[in-house]
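In: Sequence first, predicted model second:
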Amino acid sequence: MAEGIRKRGEKYSFRINVKDPLTDKWKNIERSGFTTITEAKKARTKLLLLETTPSKIITKDKFVSLSQVYHEFINKYAVYNREKSTLTKYGTVYKNHLEPNWGNVKMGKITYKELSENLFSLSQTHSNTYIVSILKFMKVLWKFAHEQEYLKENIISKVTAPKPDTEETAIKIYTEQELDRFQERFSTTNLITSFLIGTYTGCRRSEVYGLL
C-alpha cells in the first residue's frame, strides 16, 4: 500500500511526519475517512504541500524592498483614504529618514534593533514629537507589509523610541523678537506660509497643515 496510507475497515487513512518551517519542529498529522485509496493519496499530497510551503514562507523569500512597499501603499491606498497633509508628512519622513537607510533593503532583513537605534540617534537633533511621528509612520508601513503577506512577522511592536524630555513637554512662549527671527529664517523656505498661519491664528500644527 502507498506510503503512509492504511485501510481501517472500509475507510482509508494516512499519517505524515513533517517539519514545521516556521518553528523547525517535527509533527505528526493524521487524516482518515477516505473511501478510496486514490482519494487518500490526493489528500495526502495536498496536505504535504500545504504544511511544507505555507503562504508565509513563500512570501518570506520574495525580495520586497521598503521602497516597493512605500510606493505601493501610497499609490494604491493612501492617496484614496489619507488627507493631503498626511501624505505630505509621509513623504517627508520617508525621504529624509527611511529611504536613505533602508530604501532598497528587503523589509524582512530590517531588524527592530536597527529601527530603534536610528530613532534614538535622532534625539540629539530632533524633537521627541518628530521622532514619534517617524515611529508612527513605520508602524503604518510595517502593518501594511504584514497584511500584504510580504513579512512573516511584524516586528514594529518591538521598536522603541526615546522618552520625551520633561522640558520638551512644557508649554513654550516666544517673544515677538524670537518670532521675528523665526519668520526671517523661514522666509526662504516652503514653511513660511504654515508659520504665518500658525502665528496669526494660534492653530495647532496639525490644524495648520490641514488648511494647506
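Out: The structure has been received and is ready for your questions.

In: only C-alpha atoms for contact and neighbour calcs from this point on.
Out: OK.

In: ok, which stretches of this protein are strands?
Out: 5-8, 11-19, 26-34 (DSSP state E).

In: need the contact list for the most centrally placed residue in the chain.
Out: Nearest to the centroid of the C-alpha atoms of the chain, with distances taken as C-alpha atoms, centre = their mean, sits Trp142, at 0.5 Å. Contact analysis of Trp142 by C-alpha atoms under 8 Å, 6 or more residues apart in numbering lists 154-156.

In: okay if I get the strands of the chain as TSV plus mean neighbour count and distance to Lys56?
Out: TSV is the format used below for the strands of the chain (neighbours: other C-alpha atoms under 10 Å; distance: least, C-alpha to C-alpha, whole Å):
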stretch	mean neighbour count	distance to Lys56
strand 5-8	16	28
strand 11-19	17	15
strand 26-34	13	18
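
In: Show me the one of those that comes nearest Val93.
Out: Checking the strands of the chain against Val93 by C-alpha to C-alpha gives strand 11-19 as the closest, at 41.7 Å.

In: got JSON lines for the contacts of Trp142, with distance to His126 and neighbour count too?
Out: Formatted as JSON lines, these follow (distance: C-alpha to C-alpha, whole Å; neighbours: other C-alpha atoms under 10 Å):
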{"residue": "Asn154", "distance to His126": "26", "neighbour count": "18"}
{"residue": "Ile155", "distance to His126": "24", "neighbour count": "18"}
{"residue": "Ile156", "distance to His126": "21", "neighbour count": "20"}
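
In: In TSV, list those along with distance to Ile110.
Out: Listed next are the contacts of Trp142 as TSV, based on distance: C-alpha to C-alpha, whole Å:
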residue	distance to Ile110
Asn154	11
Ile155	9
Ile156	10
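
In: Next one for the comparison:
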Amino acid sequence: MRGTIKKDGTSWYVLYDLGKDPVTGKRKQKKKRGFRTKKDAEKYLSEQLNAIEKGTYFEPKDITFGEYLDYWLEKHAKPNTAVRTLEGYNYIIQQHLKPSLSNIQIAKLQPFHLQEYYSQKLENGKFDGTGLSAQSVKHHHRLIHKALKDAVKWLFLVRNVAENVTPPKTTKTKMKIWDNEQLKIFLKAAKDSVYYTVYLTASYTGMRRGEVLGLRWQDVDFNNNIIFVRQALQEVKKVGLTFKEPKSGNSRSISITPTLAKELKKVYNQILVNKLSLGQMYTDLDLVFAQKNGKPIQPAELAKNYRKVVENSGLHYIRFHDLRHTHATLLLQQGVHPKIVSERLGHSTIGITMDTYTHVLPNMQKEAALQFDKLIK
C-alpha cells in the first residue's frame, strides 16, 4: 500500500505516494489532514490510490473556487436544473461569487472567507453601492453550500466549509392577499379586460402565472370539470417564450367550478372564431389563453394590464402571484383540509403549505375549539 494513516491529536491524516515528479525526478507525496475518524481517512486514501491507479487522480489545490464553480455549472447545474434556475445560478456566480472569491484555491477556502463575503454583500453588495437583502445573500449561501456539497461528493474536498458558516437571518414578510369581498371587487373591475378569464382562472384554481398561460385545451376536462396542470410557460433570456414542466416536476389535477368552466367555454368558442378568420395565419399551440393569432401571451403585457386593473379597482396592490395565495387562504379559512389545498397548489409536501399559510392557522385553531365545544355540550 502506497499510503499511511496516522493520528494527529484528535484528528487523522493520510500520506500517500504520487510517484516521481517528471521534471525534478524527486519523489512526490501528498498529505491530507482534518479527518475526524480513522474510517474517513481510510476511505479517502483508498479512493485516492484507486484514482492514481486508473489515471484519474488530480490535486484539488490546483483548482480555484472560480474554476470549480464554472465546472459545477457545466457538469451539474446545466443538466439537472430548469433553465430559469440555471440563469439565476449563473448570474450569482458570474456577478457576485467569482469577483469576490474566484482566486482562492478550493482546498484553501475557509469559513471566514464566506462569512466575510456575506458581510460585505449585506453592506454594499449591489452595483449602486447599497447592500443586498438578507434573503438575497441567503440565496448565495444556498448555492455555495450545494456546490461545495457536490465537491465533497466528487472528492474535490474532504468537508463542506459552508456548513460552518451562519447565513444572515431573514424576516418573513407579511403575505399580501385580498379577502373574498376584495377579490369580488377585483374580478368585477377585470370584467372588461381581454385577460379577464386569465385572472378568473388564477383566482379560482391557485395556479401559477406560467401554469395558467401554459394551459392547453387537451388539459381541460369539461365532462368532469377538471384542469390538468402539465406544462408552464416561461421566458428565457436569449431564447424567448418556451414551455416546461410544472415547478414540482409532476402534473396535477384541479377541480374547477361550473362558473369557471362556463367562462372557459366562452374562450374556446372565441378561439374557434379566431381560427376561422385567420386560417393559416393562426398558430395553433392548443393554448387556452393566447393572443388572437394563437401565440403565447407575453407575460410583460399581462403584468401591465394586471396592474392597470388593480389600480382601477381601488384596491391595495398585490402581485399576480398573490392571487394564488389569496385562493389558498380563502380555502383554508373555509375549513378546507390543508392536504386538499396542498394538492391544488402543487406543493411537494403538505408541510410547505402549512409553513406558507401559518397566518391562517390561529383562526382555524379557534374555530376547531368552538366546534369541539358545540359537539360536547
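Out: That came in fine, so what should we check first? Remember, predicted model here, so these are calculated numbers, not experimental data.

In: picking that back up, with respect to Ser55 of the first structure, which of the strands of the first structure lies nearest?
Out: Nearest of the strands of the first structure to Ser55 of the first structure, taken as C-alpha to C-alpha: strand 11-19 at 15.5 Å.

In: For that closest one, which outside residues touch it?
Out: 4-7, 25-37, 40, 44, 48, 51-52.

In: ok, of the contacts of Trp142 of the first structure, which one's closest to Lys62 of the first structure?
Out: Among these, and counting by C-alpha to C-alpha, the member closest to Lys62 of the first structure is Asn154, at 15.9 Å.

In: Which residue in the second structure aligns with the closest one?
Out: Aligned by TM-score structural alignment, Asn154 of the first structure pairs with Asn160 of the second structure.

In: The strands of the first structure: which one's closest to Asn96 of the first structure?
Out: Once the strands of the first structure are compared by C-alpha to C-alpha, strand 11-19 is nearest, at 43.1 Å.

In: Next, the angle from the closest one to strand 26-34.
Out: In terms of direction (axes from the mean of the first three to the mean of the last three C-alpha atoms, to 10 degrees), strand 11-19 of the first structure departs from strand 26-34 by 160 degrees.

In: what's the spacing between strand 11-19 of the first structure and its chain's center?
Out: Centroid separation between strand 11-19 of the first structure and its chain, computed with C-alpha atoms, centre = their mean, to the nearest Å, is 38 Å.

In: just to revisit the earlier point, could you report the distance from the residue nearest to the centre of the first structure to Val159 of the first structure?
Out: Note on Trp142 of the first structure: its distance to Val159 of the first structure, by C-alpha to C-alpha, to the nearest Å, is 11 Å.

In: now swap in Asp180 of the first structure and tell me
Out: Distance from Asp180 of the first structure to Val159 of the first structure, by C-alpha to C-alpha: 39 Å.

In: start and end residues in the first structure for the helix or strand hosting Leu264 of the second structure, please.
Out: Here Leu264 of the second structure sits within helix 258-278, counting by DSSP states H and E. Mapping helix 258-278 of the second structure onto the first structure (TM-score structural alignment) gives no aligned residues.

In: hang on, the earlier thing: when Asp180 and Val159 of the first structure are compared, which one has more neighbours?
Out: Val159 (17 against 12; other C-alpha atoms under 10 Å).

In: can you count the residues close to Ser277 of the second structure?
Out: With other C-alpha under 10 Å as criterion, Ser277 of the second structure counts 12.

In: check contacts around it.
Out: So Ser277 of the second structure contacts nothing (C-alpha under 8 Å, 6+ apart).

In: on that earlier part again, can you check which of the strands of the first structure gets nearest to Phe195 of the first structure?
Out: strand 11-19 (60.0 Å).

In: now for the helix or strand hosting Ile254 of the second structure, which elements pack on it?
Out: Assessed by DSSP H and E, Ile254 of the second structure sits inside strand 252-255. Secondary-structure packing of strand 252-255 of the second structure (3 or more C-alpha pairs under 8 Å, 6 or more residues apart in numbering; DSSP states H and E): strand 226-229, helix 338-345.

In: JSON lines for those, including distance to Ala369 of the second structure?
Out: As requested, those are exported to JSON lines (distance: least, C-alpha to C-alpha, whole Å):
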{"stretch": "strand 226-229", "distance to Ala369 of the second structure": "34"}
{"stretch": "helix 338-345", "distance to Ala369 of the second structure": "17"}
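
In: Quickly compare the ones you listed and say which is most buried.
Out: strand 226-229 (a mean of 20; mean count of other C-alpha atoms under 10 Å).

In: equivalent range in the first structure for that one?
Out: By TM-score structural alignment, strand 226-229 of the second structure lines up with nothing in the first structure.

In: Tell me how far the very next helix or strand once past that strand lies from the chain's centre.
Out: Downstream of strand 226-229 of the second structure, the first helix or strand assigned by DSSP H and E is strand 232-236. Its chain's C-alpha centre and that of strand 232-236 of the second structure lie 14 Å apart, by C-alpha atoms, centre = their mean.

In: counting contacts, what elements does strand 232-236 of the second structure pack onto?
Out: helix 83-92, helix 209-213, strand 240-244.

In: ok, and for the first one, which residues are buried?
Out: Along helix 83-92 of the second structure, these residues count as buried under the neighbour rule (16 or more other C-alpha atoms under 10 Å): 83, 86-87, 89-90, 92.
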